[in-house]
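Visitor: any chance you could fold what I've pasted below:
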Amino acid sequence: MAHVITRPCCNDGSCVEVCPVNCIHPTPDEDDFLTAEMLYIDPATCIDCGACIDECPVSAIYPDDQLDACDEPFLQINADYYRDHDVDGGLAHPARTPRLPEDRALSVAVIGAGPAAFYAAGELTKRPQISVDMYDRLPTPYGLVRAGVAPDHAKTKGVEGTFAAAERRANFTYHLNVDVGTHITHDELAARYGAILYAVGAPHDRHLDIPGEELPGSFPATEFVAWYNGHPAYADRVFALTGDRAVVVGNGNVALDVARILVEDEAILATTDIADHALAALRDSSIREVVVLGRRGIEHAAFTNSEFLSLGDLDGVDIVIEPEELALSEAARAALDDGSLDSTIATKIRLAREFSTRPRHDENKRIIFRFLTAPLEIMGDGEVTSLRCLRNAYTASGAAAPTSETFDIDTSVVVRSVGYRGRPIPGIPFDPERNVVPSKDSRVTDGPGGPVVPGLYVAGWIRRGPTGGIGRNRMCGEQAAAAIIADFADDVLPVPELDAGDVADLVASRGAQRVDLAGWRRIDAAERAAGRAQGRRRAKFVSVEALLAASAESGAAG
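Guide: Reported below is the predicted structural model:
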């Protein structure tokens, strides 16, 4: 019997570290770990020991004889990976930790409370000489795990258990509901901490830069996702989900999340932690068809195979791909024919071809994939009525180039899902070309290629751009922690002038109603209790006022 990794895989690599036979790949020391869609178990090497099952933070691994029917395709997906990969890469061996000074202590400020921030904090707080104060402008931690992961992906949210292990350590402190830049400045942090790590993500959406983009009915996926996940900054937004068709521009995993949420059975969503206001709006929605557009072909689709495959499990929803939409470049077609095409891409093509042959049902909702299609203009007089599109085609060089063919798609909703971008942080160097904080080996530099700024670090999307998920952010966070530890051991960090013990009083004097660990635990307990009463994982409080009420010792959540 072999074990199988399924869709919730978060790529954090915990399973790799415990596998005694090196059958889980790619490992963190292999080149394609940073770009892998998920991890894979080699069925020929697995010895069925079960260590990976116990270690997996998101419950993604099962014995092959215990798979649900919807997960059985992952048997083939895991095996396919080893058609052009092997198990000789070797396990990742952690670098020797430098010896830390016993007569000095280090206080670190971590700005942000998402995955990269937590993986860094987890490594730092393993050292008793190092204390971590974590800041976030929201009253709740966990970043995009709470506010970005789709509500119907509860297993992926299970990685919160790993983060909770770090927050329970005695040398960890929360400063939630504290906005760095408003309640405390970067210079004030630098006066109190020997090291500052920014892991603030890339919160802004990218634009299409086409006419009509600002029409009512056109909106970014970043805001829509935050809205249905109960982010307080977006809870009051109103999205008019009228008409029978929506178009999602972009075909990454976020685009698939949006498409799925728009057509998923409301009874299923009602069992999740989706925000109540979003659930009510989706119940009233008249949308029955979502068109997902990709500028390039299926071989370049940005979604992962696991997310793509899971669409086929939606009850009452047809996945529609016309065979002519699956045109390949000449190079990809030749490589597919002779078996040399990368196995992940080959699997993506195989799954798409299987979807294209599935029967369709008039009574079902639909998700339609259109490839080699670019948006030209959002049409409408006062609101969206259609999207004008341009047909692309592959050239001999393999590039997707525009043709002269245009067509219109009638729609009342256009969701742009073409990526995230970082924004400048006051007092911190910023690279406006890449929309990231410039850095070298996690150390912030004074401009791209400039000298290192002592004591200043960066991790996550704000360091490298909005690429990669939880697994990539784990590596990024741990790299930042390693840089901080090495600089502490080498005694090259600045010595703070002040003690960080006055932070709570300082931010309170500027209007911050700070939430500490006890306050977050009360919020968490109250949300979970409210969820249990409704048969849900949790019922989120979606206003800062409700969250602060729940965090208070005697506050009544509402």
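
Visitor: only C-alpha atoms for contact and neighbour calcs from this point on.
Guide: OK.

Visitor: can you give me the helices for the stretch 101-250 of the chain?
Guide: For the stretch 101-250 of the chain, the helices defined by DSSP state H, counting those that start in this stretch occupy 115-124, 143-147, 160-167, 186-190, 221-228.

Visitor: pick the most buried one from the ones you listed.
Guide: Comparing the helices of the stretch 101-250 of the chain by mean neighbour count (mean count of other C-alpha atoms under 10 Å), helix 115-124 comes out on top with a mean of 27.

Visitor: by contact count, what packs against it?
Guide: Secondary-structure packing of helix 115-124 (3 or more C-alpha pairs under 8 Å, 6 or more residues apart in numbering; DSSP states H and E): strand 106-111, strand 130-136, helix 143-147, helix 160-167, helix 470-489.

Visitor: as TSV, those with distance to A267 would be great.
Guide: Shown next, in TSV, are those (distance: least, C-alpha to C-alpha, whole Å):
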stretch	distance to A267
strand 106-111	38
strand 130-136	33
helix 143-147	21
helix 160-167	25
helix 470-489	28
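
Visitor: sequence B follows; please return its structure for comparison with A:
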Amino acid sequence: MSGHKLLSSRLKLWTSGGSGWMSRLCEGMSECGRAPFSSCSPKICVVGSGPAGFYTAQHLIKARQDVEVDIYERLPVPFGLVRFGVAPDHPEVKNVINTFTQTANHTRCNFYGNVNVGTDVSLDELRRAYHAIVLSYGAEGNRSMGVPGENLPGVYSAKDFVGWYNGLPSCGELTPDLSCDTAVILGQGNVALDVARILLAPIDMLKNTDITQPALDALAQSQVRRVLIVGRRGPLQIAGTIKELREMVNLPDCRPEMVAEDFKGIPEALKDVPRPRKRLTELMLKTALETPSEKEQARRDKASRSWGFRFFRSPVEVLASGGRAAGVRLAINRLEGAGDGAHAVLTGEVEDVTCGLIISSIGYRSLPIGQSVPFDSHKAVIPNSMGRVQQAAGVKAVTFSDWEKIDNVETRRGEVIGKPREKLLTVQEMLQVARS
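Guide: Presented below is the predicted three-dimensional model:
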């Protein structure tokens, strides 16, 4: 049965009608219940319409002139983290949507939104319908800190917080409490820096972006004036990049707040550091240790908000008051080893930081997609070798042309208020527009 026939019969769909890498994908496809590629046109199923899914579809279509690709997406709208993960003040990163749109509109590519693989259609059914299935549905779970109090009100995962201000339907009811003075972000990657920047950015910087209106309204009333970005290792190990750090350094009405002791020995260590890491660290050193120019000092003196890194710290407990988060207890670490291989070792010392908002940005966890696909719950991955997995009726999918209806409504709504788009925030709204 072809993928298209499967969709028509099983889901009652409303439809509108490198060579080495390809070789590895083609190996053993007859095991999936389809004939080998050599005897017929290959049919490929891609589960997930984020960047990985669309890049996979794009390369497949370019690699063979007879391949057909169906992209399945759980939500009614495509693009995954490009829509729901990229910071709203980074519109240039979202330009890749133009390329993805060309792929989705290709005659040998079909998009099926509002189809939950594993629930609406099983992996076994897809295996019988396609030569190969590519799982690119991302990591939708939150990595736990594993400390007492992490489930208290006032503690959020970065994934959920980012989803809240980017309009991810599952995060629409988050309503974070921004009435505190100090926020602590645990983790020092680009997502942590994005969250810090959004918390501290002047509203005028955000109001013309595609940030959701509820988030914009909440941030306009926010009392957060200080953000600490905490990491278990040192300045030479942060996971952020220089672009995001430079944006923090230059953020209007905001001054850096560093601890000079955290940078002890760092200047001497730079001679053996690769250039990208060296430039990033030099910017941190300049921000933390150098005497600013008269103009920069005047800017800092006038700033009403502040941010800073805190290194060599690991959370051991979220402190409570009145039934909600009121602070975080941090273990003080020392490093053993050097460079990216350095690891944190507890010293036995701790310090308490008072704060009313804690955001965990320590990474995500993949979730199982169905009983027919093996899943390592400890590592939170699907066991695989070189990428190859070791081995409901009534659903109406959203096609890409349906998505374009949603896109048009969102962009028109945005034009009215001077934004690139104003997103629909619930699946119900999305589907109502898609089927109009």
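
Visitor: relative to F541 of the first structure, which of the helices and strands packed on helix 115-124 of the first structure is closest?
Guide: helix 143-147 (12.0 Å; C-alpha to C-alpha).

Visitor: distance of the closest residue to A392 of the second structure other than its chain neighbours from K396 of the second structure?
Guide: Leaving aside its sequence neighbours, A392 of the second structure sits nearest to D120 (C-alpha to C-alpha, 6 or more residues apart in numbering; 4.0 Å). Relative to K396 of the second structure, D120 of the second structure is positioned 10 Å away (C-alpha to C-alpha, to the nearest Å).

Visitor: show me which of those two is the more surrounded one.
Guide: K396 (21 against 17; other C-alpha atoms under 10 Å).

Visitor: without its sequence neighbours, what residue ends up closest to the equivalent of G240 of the second structure over in the first structure?
Guide: Mapped onto the first structure by TM-score structural alignment, G240 of the second structure lines up with F303. Once flanking residues are discounted, F303 of the first structure sits nearest to G252: 4.1 Å by C-alpha to C-alpha, 6+ apart.

Visitor: not counting its neighbours along the chain, what's nearest A518 of the first structure?
Guide: Leaving out its chain neighbours, the residue that sits closest to A518 of the first structure by C-alpha to C-alpha, 6+ apart is S551, at 7.6 Å.

Visitor: who's in contact with that neighbour?
Guide: Counting by C-alpha atoms under 8 Å, 6 or more residues apart in numbering, S551 of the first structure touches 515, 518-523.

Visitor: translate it into the numbering of the second structure.
Guide: Under the alignment by TM-score structural alignment, S551 of the first structure pairs with A434 in the second structure.

Visitor: what number of residues lie near the match of G240 of the second structure?
Guide: As a burial measure, F303 of the first structure scores 18 neighbours (other C-alpha under 10 Å).

Visitor: on the three-state scheme, it is what?
Guide: Look at F303 of the first structure: counting by DSSP: H, G, I helix; E, B strand; the rest coil, its state is coil.

Visitor: swap in L75 of the first structure?
Guide: Classification of L75 of the first structure by three-state DSSP places it in helix.

Visitor: and for A298 of the second structure, the neighbour number?
Guide: Neighbour count of A298 of the second structure, defined by other C-alpha under 10 Å: 11.

Visitor: wasn't it part of a helix?
Guide: Yes: the assignment for A298 of the second structure, made by three-state DSSP, places it in a helix.

Visitor: and it, how far from G85 of the second structure?
Guide: Separation of A298 of the second structure from G85 of the second structure (C-alpha to C-alpha): 35 Å.

Visitor: where in the first structure does the lengthiest helix in the second structure align, residue-wise?
Guide: Counting by DSSP state H, the longest helix found in the second structure is helix 400-416. Taking TM-score structural alignment as the measure, the first structure aligns residues 517-533 with helix 400-416 of the second structure.

Visitor: what sits against the aligned partner of R226 of the second structure in the first structure?
Guide: In the first structure, R226 of the second structure lines up with E289, judged by TM-score structural alignment. Listed by C-alpha under 8 Å, 6+ apart, the contact set of E289 of the first structure reads 244-246, 263, 365-368.

Visitor: where do the strands sit along the stretch 201-350 of the second structure?
Guide: Using DSSP state E, counting those that start in this stretch, the strands of the stretch 201-350 of the second structure run over residues 226-230, 254-256, 305-310, 313-321, 324-336, 343-354.

Visitor: which residue is nearest the middle of the second structure?
Guide: Centroid check for the second structure by C-alpha atoms, centre = their mean gives G85 as the closest residue, at 4.1 Å.
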